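K.L.:
Okay, here's the prediction I keep looking at, along with the sequence it came from:
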Amino acid sequence: MKTYEIILKPLSGFGTPLKGDTLFGHICWQAAYDSSLFDAPLDTLLSGYASSPFLVISSAYPVHRDNGRTTRVFKRPDMPLSYLFDLKGPNKKEIIKERKILKAKRWMVLSGADRIETFENVCFESDQDLFKRFMDVSDQHLQKEYGKKVVTAVTKKFTQPHNTINRLTGTTGEGGFAPFTVEQEAFFPNVELSIFAGISKNIQIEQVRKALSRMGTTGFGKDASTGLGKFSVTDVSEISLAKLGSEKPNACYTLSPSVPEKEAFRQIYFAPFTRFGRHGDTLAKSANPFKNPVIMADEGAVLVSERMNEILEHPYIGTGISNISKAEPKTVMQGYSLYIPVKVEV
């Protein structure tokens, strides 16, 4: 399996987070309707999915490219702060104060040829620090346009109010006509996103790029029909994720939500993420459009193993998930994740 880095340019806000399992589902729907996309019907692509995935796609992360230098930004690993920072102070009060500052540093930054040798040697930054790193002269002019609403982050989540008008009264009302809000995520202008894709020898990266380009044109996720979820694909390049990590790893840092294999890891640090899946397309109108909930380890998990030589034979970890739908028994879900090999002291 080869791995690639795909650069996306957001063109609107997003109603659904760009997580790997959701991106995989959108691509599968395209393959279901257009068998020429991957030169094979979807059933053929998924025939060996439980043991050999044809595609593994990561969640999206901010990336900054300037004069040939690439700065990649990842989620801070879901580990105790004491494993990532040196928590020492003259007294308990100072340690608590330091913890509050460190908790705000939720981004892990790799600049240029930097590698994650150990997490203790990696640069962690807060929203404000990352914004200063990404902002250039042109962005300062954009900042002035916001007036008193000073922007201090490259990404912002907010609730967008909506109204449903009762055409009989010409106003909002109760029940289905009550005002409601929808959570959205927007990115500061000029911010790009990076996703990583692992593809089998049976498909080509240009086919994946075509699928993502279609997705960006029509809209990804919730409220795509109202203009959300738009993006363009600006660049694709092959990458070795191993070169971003340690040369002597004993753990995996995951890049998308995953369901790790049983007995493959002796210690797992993760934030639980429950996917309450729902069918799309025509199945959204079926008698039971909801999938069974799946508890996953969110991206940023650190999985420690004593079998790293065996794990390093593949650029992904995890399992293919099935038996999650009563409306469509063939439904699968991406429980795989690409990873960066890292070394942790545990």
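P.N.:
Nice, I can see it.
K.L.:
From now on I want contacts and neighbour counts done on CA atoms only, so please keep to that.
P.N.:
Will do.
K.L.:
any idea which element the residue nearest the centre of the chain lies in?
P.N.:
Residue closest to the mean C-alpha point of the chain, counted by Cα atoms, centre = their mean, is residue 59 at 1.9 Å. Using DSSP states H and E, residue 59 sits in no helix or strand.
K.L.:
need the contact list for it.
P.N.:
18-21, 23, 195-196, 255-257, 299 (Cα atoms under 8 Å, 6 or more residues apart in numbering).
K.L.:
and the comparison structure, right after this:
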Amino acid sequence: NGFPDDLLPRPILPQVPLDSKAELAQQKEQLKRQKDAKKVTYLNHEEFDRVLRGGIIYPSSKAEVRRRVTLKNQINRITNTTSAGEGTLYSFEEYHCDAITIYTKIADGFKDTAQELFKHLTKAGYGKRKSVGYGWLEMLDFEPFSGFASPADANAFVSLSNFVPAEGDPVQGYWKVLIKYGKLGEEYASSANPFKKPLLMFAAGSVFRDFPVHDYYGRLVAGLSPSHQEAVQYGFALPVPMKLAGE
């Protein structure tokens, strides 16, 4: 996944129990901090590394994402024009941030190819609305990363990408589920049925127990397009080893 600025997804973890021995005012303050922290979906590197080591934090990092609502007209796919009836005007949310950080794990000898693939994205655009001007990006840098501060006694992982679990992947953990409504791109976008079947995925930030932590989890998903069986969906997790607090 791409993350705004230089932030990382907040690992999905259970709420820390209130300290029953603390004064009532302290409990109220802890409850307020927990409530405020729920609104934060991203962490900076220092906060993320502390969570990896089993630390408890009350994050405060906010992504600089600009949002606006604009009006769009619905296009009839048969006539390729707006419909004559009413109710075709709808509101659409647009998001923009100045920088996106993407972490990748690249095999030896594949760096140049990976860099060329990212350059291709800057020319073609990215996402289902790239044909109408969305998904434009520019590659500012492509640099090595020394890794996260994962502990040696890691007993779980947090995923940096949405993924679809493979048979045998761990099932105990804390997660968020999303439904991806995919659509074929490029020359397939104009086919009779460019839409993929809905796909259930674990969201980035999902946490699962496992020891030892593997290099990857998830799988490549086939059979999502009724008309193009060769189309597949990337469903692998990019795992970062972590220590679950209190375990």
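P.N.:
Ah, there it is. This is a predicted model, so every value here is computed, not measured.
K.L.:
Keep only those of the contacts of residue 59 of the first structure that are in helices.
P.N.:
The members of the contacts of residue 59 of the first structure that map onto helices under DSSP state H are 20-21, 23.
K.L.:
now stretch 256-266 of the first structure, how far from the chain's geometric center?
P.N.:
Distance, stretch centre to chain centre, for stretch 256-266 of the first structure: 17 Å (Cα atoms, centre = their mean, to the nearest Å).
K.L.:
now swap in stretch 42-54 of the second structure and tell me
P.N.:
The answer for stretch 42-54 of the second structure is 17 Å, by Cα atoms, centre = their mean.
K.L.:
Spell out, range by range, the strands that occur in the second structure.
P.N.:
2-4, 8-9, 42-43, 66-73, 89-96, 100-102, 156-159, 173-174, 177-180, 199-202, 207-209, 217-222, 232-237, 239-242 (DSSP state E).
K.L.:
Put together TSV for those, with distance to residue 189 of the second structure on each row.
P.N.:
Below are the strands of the second structure laid out as TSV (distance: least, Cα to Cα, whole Å):
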stretch	distance to residue 189 of the second structure
strand 2-4	23
strand 8-9	31
strand 42-43	33
strand 66-73	20
strand 89-96	21
strand 100-102	26
strand 156-159	30
strand 173-174	36
strand 177-180	17
strand 199-202	18
strand 207-209	34
strand 217-222	18
strand 232-237	15
strand 239-242	32
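K.L.:
so which of those gets nearest residue 188 of the second structure?
P.N.:
strand 232-237 (12.8 Å; Cα to Cα).
K.L.:
For that closest one, give the aligned segment of the first structure as residue numbers.
P.N.:
The aligned range for strand 232-237 of the second structure in the first structure is 332-337, by TM-score structural alignment.
K.L.:
And for that stretch, what's in contact with it?
P.N.:
Looking at stretch 332-337 of the first structure with Cα under 8 Å, 6+ apart, the contacting residues turn out to be 20-21, 24-25, 56-58, 254-260, 296, 316-324.
K.L.:
Buried ones among these?
P.N.:
By neighbour count, with 16 or more other Cα atoms under 10 Å, the contacts of stretch 332-337 of the first structure hold 20-21, 24-25, 56-58, 254-260, 296, 316-321, 324 as buried.
K.L.:
can you give me the helices in the second structure?
P.N.:
Going by DSSP H, the second structure shows helices at 24-38, 45-52, 111-124.
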